[in-house]
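Novice: Sequence first, predicted model second:
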Amino acid sequence: MARTWTESDIPSQCGRRVVITGANSGLGFETARALAVRGASVVLAVRDVGKGEHAAERIAAIAPAAEVGVVWLDLASLYSVHEAAAELHAKYDRIDLLVNNAGLMYPPRSTTRDGFEMQFGTNHLGHFALTGLVLELLLRAPNPRVVTVSSNAHRFGSEIRFHDLHWEQSYDRIRAYGQSKLANLMFTYELQRRLSSHGSTMLAVAAHPGASDTALIRNSPAMVRRLAPFVAPVVAQSAAMGALPTLRAATDPAVLGGQFYGPGGVGQVRGYPRIVSSNRRSQDTQVQHRLWRTSERLTGVSYPF
């Protein structure tokens, strides 16, 4: 049996500057905390600055020597994404690691400020735009990485619905979430292919947390929310355990671009992180390329490849 990988396996992060979206709670907070403890300078990119500052104080109490900053970022607004990217450019000379962690799951149908279906716009398009806008900062680092948090729910997104990306004809919040998580994976795979073709040492990696006990469930159907207090202790793992696949993807020296990390237990629901597989649909290179072109058009952000 392969040896388990835990937080104690994270190598020193001294000298690395890390930006994590949605880092004020849940998986993002646990990721930021673990990296700060290992010496990283951490930037919490969050929608609620007050909550971000509180999270920064909690991390500082755990890791007093850590440098922790907060940047306003609302992924449901391209204006905010541009503002956050501009602030990062103004404050920092490079980014060593970008963790695209923030996410929204199962809300009633709504749209972002730019008219995108909320889950696709927040989970995929917002991160696509942010990554492109700070790519120059990433490429200044000696060994940069982008880790994008997907989900096993990518299997529920049977396709990228180019004919109705924003679910205007009919809305299924579970399938819409699956589409956004499928898009996260396709973005990672296409980004890595483009980086490799241009000889870049930057790595694009994906991860998923399995079933983790976080606030992400707050928009789930009422029956799921009622059962959660009884089912979660049996099925779900802690946010700290759920963050381990992201942390391994972000720090393990053996990681290769285009890999996907998730829990190693049955069904990838819980357990210690290992390389896992994604569904066949996520590996369709033609759809990956079409999604990339569509994302550039919708966000107005083009990558210099």
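Specialist: It's in.

Novice: For the rest of this, base every contact and every neighbour count on C-alpha atoms.
Specialist: Will do.

Novice: quick one: residue 36 and residue 16, what's the gap?
Specialist: Per Cα to Cα, to the nearest Å, residue 36 is found 10 Å from residue 16.

Novice: ugh, wrong one, I meant residue 284
Specialist: With distances taken as Cα to Cα, residue 284 is found 34 Å from residue 16.

Novice: Those two: who's more crowded?
Specialist: Neighbour totals were compared for residue 284 and residue 16, and residue 16 leads with 20 against 13 (other Cα atoms under 10 Å).

Novice: mind listing what's buried in the helix or strand hosting residue 85?
Specialist: If you go by DSSP states H and E, residue 85 is part of helix 78-91. Residues 78, 80, 81, 82, 83, 84, 85, 88, 89 are the ones in helix 78-91 that count as buried (16 or more other Cα atoms under 10 Å).

Novice: Near residue 23, how many other residues are there?
Specialist: Neighbour tally, residue 23, other Cα under 10 Å: 29.

Novice: do the same with residue 169
Specialist: Residue 169 has 8 nearby residues by other Cα under 10 Å.

Novice: Report the secondary structure state of it.
Specialist: Using DSSP: H, G, I helix; E, B strand; the rest coil, the structure places residue 169 in coil.

Novice: roughly how far apart are it and residue 60?
Specialist: Distance, residue 169 to residue 60, by Cα to Cα: 47 Å.

Novice: For the buried residues of helix 78-91, give me TSV that also has distance to residue 220.
Specialist: Output for the buried residues of helix 78-91, formatted as TSV (distance: Cα to Cα, whole Å):
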residue	distance to residue 220
78	26
80	26
81	26
82	30
83	31
84	29
85	31
88	34
89	37
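
Novice: another structure for you, compare them:
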Amino acid sequence: MRGRHIAVTGATAGIGRAASIELARRGARLTLFCRSPEKAAILERDIREHGGEVSIIIMDMADLASVREAAKTFLLRNETLDVLLNNAGIVNTSRKESAQGYEETLAVNHFAPFLLTGLLLPALRSGRAARIVNVSSGAHAFVKDMGYNDMQAQKKYSTFHEYGRSKLANILFTRHLAQLLADDHITVNCLHPGAVSTSLGTQNSGLMGKVLPLLLKPFFRTPEKGAETSLYLCSSEEVTEVSGEYFVNCKAVKPRRWARDEAAAARLWDYTEQILDFHYPL
């Protein structure tokens, strides 16, 4: 990975942190999009202490204006981008809204990476055989369709449904974008990292935010283990020509049938562009 420029979201904890440190160890140059300046400064120090090259751009994925500003900051550097690892994600135990008033799980897990990826496409196109890697989840099995009659979960909110819907969106987004970029020498793949002991969910208050992660921790794999498939898709020569696939344990597998529905992927794409008032520069 020496000399390769990689951007990572959600890099200050869990899988994102483990992946970022390992990518830096392998010689990659990193740009980390982080919400917390304090956590970002700690990670930057840790990477630099091991000789890694890293820069930080502050970005709040629950605020699409922040995403746009962060992308603008990156593009003003006129740098090429070889890999974009869309790693950041949240799970909420109660309904919350993003800065623009969208259901926060969908906003952070789907709208934000959709927008960021589109805005950074010029930098990815200037790279050599660039890659886009989206962290999804086996939780897409919880939801068989996007449910456009209540996309913002205003009628009914369920933690597993909203998280599963956002992860289904990640796969549908991956598949459709892979088709659109087929002639651009940019691959797009997604993955399930496994049940990983991370900070995911700890932003919730009360019992669910404090006790549940501790109870479940013994059953989880480590962030380093969970980052393996992300690292594989970012770096392996074996997937240089592979695009539009869903990976588990570094192997391409078929997601659920409804995650392979091309019509559903196209509909979600159109819906998202309309919601964001943003059209991909294709």
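Specialist: That came through, no problem. None of the values given here were measured: they were computed from a predicted structure.

Novice: Next, the TM-score between them, please.
Specialist: Overlay of the two chains. TM-score (TM-score structural alignment, normalised by the length of structure 2): 0.94; 279 aligned residues with a Cα RMSD of 1.6 Å.

Novice: sorry, back to before: nearest to residue 176 of structure 1, out of the buried residues of helix 78-91 of structure 1: which one, please.
Specialist: residue 78 (20.0 Å; Cα to Cα).

Novice: which residues does the alignment partner in structure 2 of the closest one contact?
Specialist: The equivalent of residue 78 of structure 1 in structure 2 is residue 64 (alignment by TM-score structural alignment). By Cα atoms under 8 Å, 6 or more residues apart in numbering, the contact list for residue 64 of structure 2 reads 99, 100, 112, 115.

Novice: now residue 25 of structure 1
Specialist: So residue 25 of structure 1 contacts residue 55 (Cα under 8 Å, 6+ apart).

Novice: same question, residue 59 of structure 1
Specialist: Applying Cα under 8 Å, 6+ apart, the residues near residue 59 of structure 1 are 32, 33, 36, 68.

Novice: One more pass at 7 Å, please.
Specialist: residue 33 (Cα atoms under 7 Å, 6 or more residues apart in numbering).

Novice: What does it correspond to in structure 2?
Specialist: Here residue 59 of structure 1 is matched to residue 47 in structure 2, going by TM-score structural alignment.

Novice: just residue 181 of structure 1 next, same as before
Specialist: Checking TM-score structural alignment: residue 181 of structure 1 goes with residue 167.

Novice: quick one: its match and residue 143 touch, right?
Specialist: No - if you go by Cα atoms under 7 Å, residue 167 of structure 2 and residue 143 don't touch, sitting 9.1 Å apart.

Novice: okay, the two: which has more neighbours?
Specialist: Under the neighbour definition other Cα under 10 Å, residue 167 of structure 2 and residue 143 were set side by side, and residue 167 has more, 29 against 20.

Novice: what's the distance between the more buried one and residue 127 of structure 2?
Specialist: Taking Cα to Cα, one finds residue 167 of structure 2 at 27 Å from residue 127 of structure 2.

Novice: so who does the residue sitting nearest the centre point of structure 2 touch?
Specialist: Nearest to the geometric centre of structure 2 sits residue 86, at 2.7 Å (Cα atoms, centre = their mean). The contact partners of residue 86 of structure 2, by Cα under 7 Å, 6+ apart, come to 8, 9, 113, 133, 134, 135.

Novice: And residue 26 of structure 1, by the same measure?
Specialist: Residue 26 of structure 1 is in contact with 214, 215, 239, counting by Cα under 7 Å, 6+ apart.

Novice: Counterpart of it over in structure 2?
Specialist: Checking TM-score structural alignment: residue 26 of structure 1 goes with residue 14.

Novice: Quick check: the gap between that match and residue 196 of structure 2.
Specialist: Residue 14 of structure 2 is 8 Å from residue 196 of structure 2, by Cα to Cα.

Novice: list residues touching both of those two?
Specialist: Taking Cα under 7 Å, 6+ apart as the criterion, residue 14 of structure 2 and residue 196 both touch residue 223.

Novice: corresponding residue for residue 123 of structure 1 in structure 2?
Specialist: Using TM-score structural alignment, residue 123 of structure 1 pairs with residue 109 in structure 2.

Novice: Wasn't that match part of a helix?
Specialist: Yes - with three-state DSSP as the criterion, residue 109 of structure 2 is part of a helix.

Novice: Now do it against residue 159 of structure 2, distance only.
Specialist: Taken as Cα to Cα, the span from residue 109 of structure 2 to residue 159 of structure 2 is 13 Å.

Novice: Much appreciated, bye for now.
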